[in-house]
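*Asks:* need a structure here:
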Amino acid sequence: MPLCNDSSRNHAVAVALLFTGALYIFFSTRSNSDTISTHLQNINIPQPVFPQEELGAVLESAAAGNNNTVIIALVNRAYVEEVGEGRTMLDLFLGSFWEGEGTIPLLDHLLLVATDQTAYDRCRFRKLHCYKMDTKGVDLAGEKVFMSAGFIEMMWRRTHFLLDVLRRGYHILFTDTDVLWLRNPFSRLSNNGSLDMQISVDSNNVEAGHLINTGFFHVRSNNKTISLFHKWYDMRLNSPGVKEQDVLQKLLATGFFDQLGLNVAFLNTTQFSGFCEDSPDMGAVTTVHANCCRHIPAKVFDLTLVLSDWKSYKASHVNDKWSPHHKCGSSWKDNHYVPKT
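*Replies:* Down below sits the predicted model:
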């Protein structure tokens, strides 16, 4: 009996010691854990560094090493979707840089401004400088046939965007996406800073006046050009149903350019060609614009021929004749054409 009592007593003592040890370990661990937690809370964790404002960052990157000048083109879903035989307008546009003389390095300074997510995604896929324009309240994704309400709206949105870029201090070489770049245009443009604006025309017929075309132009950022673009954009309010090119033509005709003291040069179609008036000299041509054309399928078809003509000329320097622009010529009579939405 006494042996049994001693055994029980020893067992109870052992249990008590184990329980006491467990409590010590628990509270000791908790104390250490609380100490570490308090220490971590007292560490000065660096605040996150937010990225530079998106447009400012992409403009800075695209203009780097190019005299603060950025090449800008506007694209929407219609320009990145296939149009017959797997071709897209964007394919032709970028393809001309690869086929042109001295044009490949210019892709580093090209900014594609997308009006919709599809166009933006396609731009990112090609690893170019890309920016998605704010188009809240309007759908600019589908094809906007010449002089449709959507076309006019897109042109005015474009004008406002370019005004924003000028205000930021960047010079602009704007190009429509239906312009093929066959040679480096910077070698043909004045770069001494004396000209505020250099703009393409539909015809070299000076007697008919300078029929400007806003599909290709170079503009320097200064107070005069910013004032021009501000006035130009404001005039949309009094110009319902009128495209921005016609409004700019009116500002030129009424002397507003002179009032601002703008120095402007009009680019000759021999070098800066278009379907309205072909360049007679493939040895001088720099760009070819699918102007005087109504819709995308016709532009893609005829621009494909232009690129083929250019390749033949590069190979032999003999072929100096452009293929006829039949599709674009007949596009004006295509009353049954329905654009993709």
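
*Asks:* only C-alpha atoms from now on, for both contacts and neighbour counts.
*Replies:* Fine.

*Asks:* so how far is residue 126 from residue 68?
*Replies:* 23 Å (CA to CA, to the nearest Å).

*Asks:* which one's more surrounded, these two?
*Replies:* It is residue 68, of residue 68 and residue 126, that has more neighbours when counted by other CA atoms under 10 Å, with 18 against 9.

*Asks:* sequence B follows; please return its structure for comparison with A:
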Amino acid sequence: MMDRTVILTVVNETWAKPESVLDLFLESFRIGEGTERLLNHVLIIAEDSRAFRYCNSKHPHCFELGNLRKKLTKTPPGTQGNFLFSPIRLTLLTQVIELGYNVVFTNADVMWLRNPLSKLVPDSDLSIGCELYPIDAKTFGIKGDGGLFHLKAHARTYEFIQTCSLNRVLYPDPQHHSLCKISDNDKYIDLLGVKVSYFNEENFGRLCLPSDLNQIHTVQANCCENIDNKIHDLKLVLDDWRNFMQLSASNVSSKPSPLSWRAPEKCIA
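*Replies:* Here you go, the predicted model:
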């Protein structure tokens, strides 16, 4: 399944330096359950030369945007942008899909603790993590921007990405830039025939909401804007995960681990 899959993330100089989000992102793969082998599929996109130089010192697969970066809207220093579908991400996704590669896009503040690809729905074109809330017994609403999605490479998904690009032009307000909002728009999905599934929130967690260590696959620090606070609490996540793995390895019983997350300490829910 991974042979034709690229895992993409985007960093800038604030997110890629010593003791940074990028360090924690890569570390999560190394200590995660069944995730270290996925590092060979991770391509890190550097938005500036400093991020690119640092990335090269930490990971074998780095790409500097260079001239492409200059043509697109600049991301403010210290942020990753508010939405998955910035012009840069759309351009990169289009190029990768054109080459015939499936794409996993992940924010760098998503910690990979277990392999999320094991939770993909086989016949889905787009699998995405969004915040879901119940409307009634049979329906739910969607909010948030996900932080992680999987997109299969074929004609339908290529047209979907083109629709997302058009959507930014037709609707410049930020609300319409979220992939979760776009995927919830029936007229786009039905027209293109794209099959969408949503990751279970028990497996794809958020830093400021409780999650079960026995079920979690990824944790995103999407509730934390301050970069220092984000790094502090993500370090706690990785430390707690290491302790959980050590306890699980030494626990001869089948009972769930009694450990729980210490984070968030500095991030605000």
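
*Asks:* superposed, what's their TM-score?
*Replies:* Remark: TM-score between the superposed chains equals 0.85 [TM-score structural alignment, normalised by the length of structure 2]; 255 aligned residues with a CA RMSD of 2.5 Å.

*Asks:* show me which positions of the longest helix seen in structure 2 end up buried.
*Replies:* Looking across structure 2 with DSSP state H, the single longest helix is helix 227-250. Of the residues in helix 227-250 of structure 2, 229-238, 240-242, 244-245, 248 count as buried by neighbour count, 16 or more other CA atoms under 10 Å.

*Asks:* try stretch 88-106 of structure 2
*Replies:* Across stretch 88-106 of structure 2, burial judged by 16+ other CA under 10 Å covers 88-89, 91, 93-94, 96-97, 101-106.

*Asks:* first to last residue in that stretch, what's the distance?
*Replies:* One end of stretch 88-106 of structure 2 sits 14 Å from the other (CA to CA).

*Asks:* what span of structure 1 lines up against it?
*Replies:* Aligned by TM-score structural alignment, stretch 88-106 of structure 2 corresponds to residues 157-175 of structure 1.

*Asks:* so how far is the matching stretch off the chain centroid?
*Replies:* Put simply, stretch 157-175 of structure 1 sits 11 Å off its chain's centre (CA atoms, centre = their mean, to the nearest Å).

*Asks:* show me what it is in contact with.
*Replies:* Residues outside stretch 157-175 of structure 1 that contact it (CA atoms under 8 Å, 6 or more residues apart in numbering) are 59, 63, 68-74, 215-222, 225-226, 229-230, 233, 244.

*Asks:* could you redo the last one with a cut-off of 7 Å?
*Replies:* 68-73, 215-221, 226, 229-230, 233 (CA atoms under 7 Å, 6 or more residues apart in numbering).

*Asks:* so residue 63 of structure 1 makes contact with residue 111?
*Replies:* No: the pair residue 63 of structure 1 and residue 111 does not pass the contact test of CA atoms under 7 Å, sitting 9.1 Å apart.

*Asks:* of these two, who's got more company?
*Replies:* Using other CA under 10 Å as the criterion, residue 63 of structure 1 and residue 111 rank with residue 111 on top: 23 against 20.

*Asks:* for the equivalent of residue 202 of structure 2 over in structure 1, which residues are in contact?
*Replies:* Counting by TM-score structural alignment, residue 202 of structure 2 corresponds to residue 270 in structure 1. The contact partners of residue 270 of structure 1, by CA under 7 Å, 6+ apart, come to 279, 280, 281, 284, 285.

*Asks:* distance of the last one from residue 322 of structure 1?
*Replies:* Residue 285 of structure 1 sits 12 Å away from residue 322 of structure 1 when distances are taken as CA to CA.

*Asks:* tell me if residue 142 of structure 2 really is in a strand.
*Replies:* Yes: counting by DSSP: H, G, I helix; E, B strand; the rest coil, residue 142 of structure 2 is found in a strand.

*Asks:* count of neighbours near it?
*Replies:* 17.

*Asks:* which residue lines up with it in structure 1?
*Replies:* The equivalent of residue 142 of structure 2 in structure 1 is residue 210 (alignment by TM-score structural alignment).

*Asks:* can you tell me the closest non-neighbouring residue to its match?
*Replies:* Nearest residue to residue 210 of structure 1, sequence neighbours excluded (CA to CA, 6 or more residues apart in numbering): residue 201, at 6.5 Å.
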